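> How does the following fold in three dimensions:
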Amino acid sequence: MAGTRWCIEECFQAAKGQVGLDHHQVRHWTAWHRHITLAMLALAFLAALVADATPARTAQPNRPARSTDPIDLTVPEIRHLLGALLNPPNASLRRLLHWSNWRRHHQATARRSHYRRRIADPVTG
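Okay, the predicted model is just below:
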């Protein structure tokens, strides 16, 4: 039961941070219900895009530690890209995608470094 609660808490935190689940000022239950429904629908849409963009995994459990690929697209990254596409950016689409790729490569480098440090020193990692 405790493990299920953790998953639910993470889902609510993601909804609060990414789609504004807690950004409401309503007086009636109907308005609150509509806001919550739209926020959860937006999060489900983003999660479906993430699942669709995630490549099939290989059988290697240490893939993130050895791979030079960027990390997979995440909900915040897709939200940022959609926001930039819906609000005309100052930069071109090519530059926006280049920035996203650079950022994910940077995050993959940080992840590899973190994994190497944890493998090198398992006591403090």
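
> only C-alpha atoms for contact and neighbour calcs from this point on.
OK.

> how about the top helix by length along the chain: buried residues?
Identified as the longest helix of the chain according to DSSP state H is helix 93-120. Of the residues in helix 93-120, those buried under the neighbour-count criterion (16 or more other CA atoms under 10 Å) are 96, 100-101, 104-105, 108-109, 111-112, 115.

> Counting by contacts, list what the strand or helix carrying residue 84 packs against.
Assessed by DSSP states H and E, residue 84 sits inside helix 75-86. Judged by 3 or more CA pairs under 8 Å, 6 or more residues apart in numbering; DSSP states H and E, the packing partners of helix 75-86 are helix 2-19, helix 29-53, helix 93-120.

> how about the ones you listed, which one is nearest residue 65?
Distances from residue 65 to each of the helices and strands packed on helix 75-86 were compared using CA to CA; the shortest belongs to helix 93-120, at 4.7 Å.

> Following up with a second sequence; could you model it the same way so I can compare the two?
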Amino acid sequence: MRRNDTTGELAWYRCWTPCPAGIGDLVRVVGRRWTVEANFQAARGHAGLDEHPVRRWNSWHRWTTLAMLAHAFLTILATVMNDAEPVDDVAGLLAITLGEARRLFAALAATVTITSDRVLAWSGQRRRHQHRARRAHYQRREGLQPSNHPQDQ
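Predicted coordinates:
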């Protein structure tokens, strides 16, 4: 049982363990509850943990795993960036949060540009492949030569 210092509200927990546990262990487990809830809240806000329309268990499991992986990635990214750039009062910088790490990653990932020549080459290769596939389909279906079909001209 615990009492809120400001409101005087009482909160209590009922615990059961298959083997005896000390009061220190129980208090430690109860205290971890807030860490777990804060992590779920952060994962919902930054990694989209709550954005999956649950229809099947498999798809929910995959989505949750991906969201948790994204949350872990953002946490590690923020930690590494904070270690690389120490926070001090002189520079006037706050520590990098998960939200800031997410925004930085999105901005840096978006700066990787593909040249127009590469896009046009990809489009040409794709259209050549589609043309060959269409011609083979028409030949197989109708026994026509590609030049005899109106869509090939």
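
> After superposition, what is the TM-score?
Here the TM-score of the superposed chains, computed with TM-score structural alignment, normalised by the length of the first structure as the reference length, equals 0.58; 82 aligned residues with a CA RMSD of 2.4 Å.

> returning to that earlier point: so the longest helix of the first structure matches what in the second structure?
When helix 93-120 of the first structure is aligned against the second structure using TM-score structural alignment, it corresponds to no residues at all.

> If you count contacts, what does that helix end up packed against?
helix 63-66, helix 75-86.

> For the most centrally placed residue in the second structure, which residues are in contact?
Using CA atoms, centre = their mean, the residue of the second structure that lies closest to the mean C-alpha position is residue 70, 3.5 Å off. Listed by CA atoms under 8 Å, 6 or more residues apart in numbering, the contact partners of residue 70 of the second structure are residue 47.

> coming back round to it: among the helices and strands packed on helix 75-86 of the first structure, which is nearest residue 71 of the first structure?
Ranking those by distance to residue 71 of the first structure, with CA to CA as the measure, places helix 93-120 first at 5.2 Å.

> relative orientation of that closest one and helix 75-86 in degrees?
Between helix 93-120 of the first structure and helix 75-86, the angle formed by their directions is 170 degrees, by axes from the mean of the first three to the mean of the last three CA atoms, to 10 degrees.

> before we move on, the earlier item: do you know how far the counterpart of the residue nearest to the centre of the second structure in the first structure is from residue 67 of the first structure?
Counting by TM-score structural alignment, residue 70 of the second structure lines up with residue 42 in the first structure. Plainly put, residue 42 of the first structure is 31 Å away from residue 67 of the first structure if you go by CA to CA, to the nearest Å.

> so where does residue 27 of the second structure fall, helix or strand?
Assigned by DSSP H and E, residue 27 of the second structure belongs to helix 23-47.

> Buried residues of that helix, list them for me.
Neighbour-count burial for helix 23-47 of the second structure flags 40, 42-44, 46-47 (criterion: 16+ other CA under 10 Å).

> The aligned residue in the second structure for residue 74 of the first structure - nearest residue in space that isn't next to it in sequence?
Here residue 74 of the first structure is matched to residue 97 in the second structure, going by TM-score structural alignment. Closest residue to residue 97 of the second structure apart from its sequence neighbours, by CA to CA, 6 or more residues apart in numbering: residue 78 at 6.2 Å.
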